[in-house]
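Trainee: Here is my input; please provide its structure:
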Amino acid sequence: MTRDQLVAGADPVSAAWIDLCDPSPAECAQIEADYGITLPSADALREIETSSRLRAVGDTLVMTAPLLTRDPAFPATEERWMIVPTGFILTPRVLVTIHYAPLAPLTSVAQAIGPTHSDSPAGLLLHVLEEVIDRAADQLEMVSEQISAISRRIFYGEIERQGLQRETALLRRAIMRLGRAYDRSARVRFMFLSIGRMAGFLAQRGKDRLDAGLEARLHTIINDITSLDEFEASLSARIQFLQDAATSLVNIEQNDVVKVLTVASVAGIPPVLVVGIYGMNFQHMPELSWQMGYPMALALCLITTLVPFVWFKWRKWL
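Mentor: Below you'll find the model as predicted:
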């Protein structure tokens, strides 16, 4: 049962799952009165302590976890994601989910099972967790593809010999894309951490509500979370490596510029010295009255400029 069905006057007592999206105080009061439960507030859903996220009140399990969803404030073409704290209240009669922003996984599960399903509240909760994990795995796959594309751009010559300004701009964009990929994978891992604890809590405190089939599905969920968490850790390591590599390439490009400027400044010192000497206004300077004095000074400036360049080239400093 969705919030819209509840507002339309459907009987909540006959429902096995009630999904409340941004409920009003009156709707919360109705559910609390019908089932004898206390729904967590928006502030309570944001608590990060394990004791606040996982607790048993009689035969009711109260669990909260952050779920990842696309930020509706941005257009679909922009991959902006946000964490939505979500409450799961599991009783022998009903599963109540409460959140204060739309969540695509819950909508997808509700559409998939339909109104005539025969699942128990615990089975419905497992449906939700499976959908959440599937979507999170898709997120990690997209992050992996993004990282591979950035890796090819950095290490396989797509940004070489395009000019310093263009190369630096491309590397800057690569670093920004890596930062966004890391942010997404970190949010997925944060969600996995909470979902994993929630699944473990359910396996321990909700055994009496799980038949053999549901228990096997729950263990599969726990194993999937463990494997995906390891995959996310490897993605984070790759992202960190690529960020370091991109930063190092930017530093190398900057060092090359500094090296060229250093060589140019060093090569410019001798001719400045020559010009400074012959620019002195002493009365007795033999070259001042010499007919070839001016060409000799120009040639000396040229020679003293070329000699440092030849020296740097011979030492392979340039």
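
Trainee: okay, CA-based contacts and neighbour counts for the rest of this
Mentor: Fine.

Trainee: how about the strands of this structure, start to end?
Mentor: Applying DSSP state E to the chain gives strands spanning 17-21, 54-57, 60-70, 81-90, 95-99.

Trainee: Work out the gap between the last one and the centre of the chain.
Mentor: Its chain's C-alpha centre lies 27 Å from the corresponding centre of strand 95-99 when counted by C-alpha atoms, centre = their mean, to the nearest Å.

Trainee: could the strands of the chain go into CSV alongside distance to Ala212 and mean neighbour count?
Mentor: Listed next are these as CSV, based on distance: least, C-alpha to C-alpha, whole Å; neighbours: other C-alpha atoms under 10 Å:
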stretch, distance to Ala212, mean neighbour count
strand 17-21, 21, 22
strand 54-57, 22, 15
strand 60-70, 20, 23
strand 81-90, 19, 21
strand 95-99, 20, 23
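
Trainee: Looking at those strands, which is nearest to Ser194?
Mentor: Distance to Ser194, taken as C-alpha to C-alpha, is lowest for strand 60-70 among the strands of the chain, at 5.4 Å.

Trainee: structure for this one too, so we can compare:
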Amino acid sequence: MLNLLRRTGRGLAPEVVADGWRPGEDIIWIDMVSPTPEEERAVEQAYGIDLPTREEIAHVEPSSRLYQEDGATFLTATLLARADEPHPVATPVTFVLLADVLITVRYEPLKAFSIFAQRCAKLPLGDGGEAALELLDAIVERCAEVLEQQSALVHETSVAIFNRPPSTAFGPLLTDLARAQSITSMARKSLVSLSRLASFAALAPEFQKQESRRSHLISIQHDVQALTEHSSFTSGHISFLLDAALGLINIEQNSIIKFFSVVAVVFLPPTLVASIYGMNFDVMPELHWMFGYPLALLLMVITGVTPFIWFKKKGWL
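Mentor: As a prediction, this is how the structure comes out:
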């Protein structure tokens, strides 16, 4: 699907590709969402470029995803998609700057693109270079929003771990931490990719020709760096909480094993007494004694209470 943004339009509008399709001179941004081979060929023929396919991007080294060719600057970054859904993914997105036109190629719905598309109706964009900067701003803002959501989730989980009632299951808490760690890791990967993209984008003529755009790009780089550090802190906090949760699980398990061990030791002497007097030998003097039964009961109580008192004094209970 092709979505086009024109200088005179109000936001993105879908475009149908037919034979002999040519973009208008007022095009600022072409957003290609899971494009068909026909749509790719139409854009390539219109601008005289060779767009990388999804398979090519997947098999290309990260260092080879940033290059200049045929007068265009190709920038490919790995961005976090579906962060609000049960199964978030990291997806490649290609930015192409050519003749004051921005072309993006993506294969997943990205909330940052939707937010930017809504802003386009109000932003007076002059060309593709300006659109690229505003789109990068939206992507960075979306990364910041995702990291804030995960930080809030980690804080809630931290409170739940250390203030939970006894015998509360750790399963849901560990599941939340695992999801937060996964999203934070993918967000950090996305930020590192954006950092490399912003550094290489400074070589694009669309950014070199204006000091204000170079300053804007530097500001984006600083924001990306700050968010990368924030993601590293969040990831470290998650690792600490995972270790703390596993430690608390071990403590509870040790307490349970300790309780059963003490109970077994406390009942072992009375069991020994009962075993001795349950052997029914005629030569046992207490067998026919009137006070034999009360004596056996008394011995069992004494041998059971004595270890309990001793454990109490030792602080094992």
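
Trainee: Indicate which one of the strands of the first structure is closest to Trp317 of the first structure.
Mentor: Distance to Trp317 of the first structure, taken as C-alpha to C-alpha, is lowest for strand 81-90 among the strands of the first structure, at 48.0 Å.

Trainee: So for the second structure, the centremost residue is which one?
Mentor: By C-alpha atoms, centre = their mean, the mean C-alpha position of the second structure lies nearest to Ile183, the distance being 1.1 Å.

Trainee: ok, the alignment partner in the second structure of Thr38 of the first structure - contacts?
Mentor: Using TM-score structural alignment, the partner of Thr38 of the first structure in the second structure is Asp50. Applying C-alpha atoms under 8 Å, 6 or more residues apart in numbering to Asp50 of the second structure gives the contacts Glu44.

Trainee: can you tell me which residues contact Ile183 of the second structure?
Mentor: For Ile183 of the second structure, the contacting residues are 83, 88, 150, by C-alpha under 8 Å, 6+ apart.

Trainee: Now do Tyr293 of the second structure against Val273 of the second structure, distance only.
Mentor: Tyr293 of the second structure sits at a distance of 11 Å from Val273 of the second structure (criterion: C-alpha to C-alpha, to the nearest Å).

Trainee: and if you look at Glu206 of the second structure?
Mentor: 94 Å.

Trainee: Between these two, which is the more surrounded one?
Mentor: Per other C-alpha atoms under 10 Å, whichever of Glu206 of the second structure and Val273 has more neighbours is Glu206, with 22 against 16.

Trainee: ok, now which ones touch that one?
Mentor: Residues near Glu206 of the second structure by C-alpha under 8 Å, 6+ apart: 97, 100, 129.

Trainee: quick one: Leu214 of the first structure from Trp17 of the first structure, how far?
Mentor: 17 Å.

Trainee: can you pull out the helices in the second structure?
Mentor: Using DSSP state H, the helices of the second structure run over 37-47, 54-58, 111-119, 128-162, 171-201, 205-208, 211-276, 292-314.

Trainee: how close does the first one sit to the first structure?
Mentor: Going back to what we said before, that points to helix 37-47 of the second structure. Here the mean offset of helix 37-47 of the second structure against the first structure after fitting is 0.6 Å, by mean C-alpha distance after the TM-score superposition for the first structure.

Trainee: Show the contacting residues for the nearest residue to Pro14 of the second structure once chain neighbours are set aside.
Mentor: Closest residue to Pro14 of the second structure apart from its sequence neighbours, by C-alpha to C-alpha, 6 or more residues apart in numbering: Asn3 at 4.3 Å. For Asn3 of the second structure, the contacting residues are 12-15, 30-33, by C-alpha under 8 Å, 6+ apart.

Trainee: repeat for Val62 of the first structure
Mentor: So Val62 of the first structure contacts 53-56, 87-90 (C-alpha under 8 Å, 6+ apart).

Trainee: aligned partner of it in the second structure?
Mentor: By TM-score structural alignment, Val62 of the first structure lines up with Phe74 in the second structure.

Trainee: how about the residue nearest to its match when sequence neighbours are not counted, what does it touch?
Mentor: Counting by C-alpha to C-alpha, 6+ apart, Val96 is the residue found nearest to Phe74 of the second structure once chain neighbours are left out, at 4.7 Å. Listed by C-alpha under 8 Å, 6+ apart, the contact set of Val96 of the second structure reads 72-75, 102-104.

Trainee: and with 6 Å instead?
Mentor: Residues counted as contacts of Val96 of the second structure (C-alpha atoms under 6 Å, 6 or more residues apart in numbering) are 73-74, 102-103.

Trainee: Could you dump the residues you listed into JSON lines and include distance to Leu299 of the second structure?
Mentor: Output for the contacts of Val96 of the second structure, formatted as JSON lines (distance: C-alpha to C-alpha, whole Å):
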{"residue": "Thr73", "distance to Leu299 of the second structure": "92"}
{"residue": "Phe74", "distance to Leu299 of the second structure": "89"}
{"residue": "Leu102", "distance to Leu299 of the second structure": "92"}
{"residue": "Ile103", "distance to Leu299 of the second structure": "90"}
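
Trainee: can you tell me which of these lies nearest to Thr306 of the second structure?
Mentor: Closest approach to Thr306 of the second structure among the contacts of Val96 of the second structure (C-alpha to C-alpha): Phe74, at 81.3 Å.

Trainee: Return the distance of the closest one relative to Thr94 of the second structure.
Mentor: Relative to Thr94 of the second structure, and taking C-alpha to C-alpha, Phe74 of the second structure is found at 7 Å.

Trainee: now Ile238 of the second structure
Mentor: 31 Å.

Trainee: swap in Val140 of the second structure?
Mentor: Val140 of the second structure is 16 Å from Thr94 of the second structure, where distance means C-alpha to C-alpha.

Trainee: What of Ile183 of the second structure?
Mentor: Using C-alpha to C-alpha, Ile183 of the second structure is found at 21 Å from Thr94 of the second structure.

Trainee: Repeat that for Leu191 of the second structure.
Mentor: On the measure of C-alpha to C-alpha, Leu191 of the second structure and Thr94 of the second structure end up 15 Å apart.

Trainee: which ones are touching the aligned partner of Gln150 of the second structure in the first structure?
Mentor: Counting by TM-score structural alignment, Gln150 of the second structure lines up with Val143 in the first structure. Contacts for Val143 of the first structure (C-alpha under 6 Å, 6+ apart) come out as Ala181.

Trainee: 8 Å instead, please
Mentor: Per C-alpha under 8 Å, 6+ apart, neighbours of Val143 of the first structure: 181, 184-185, 235.
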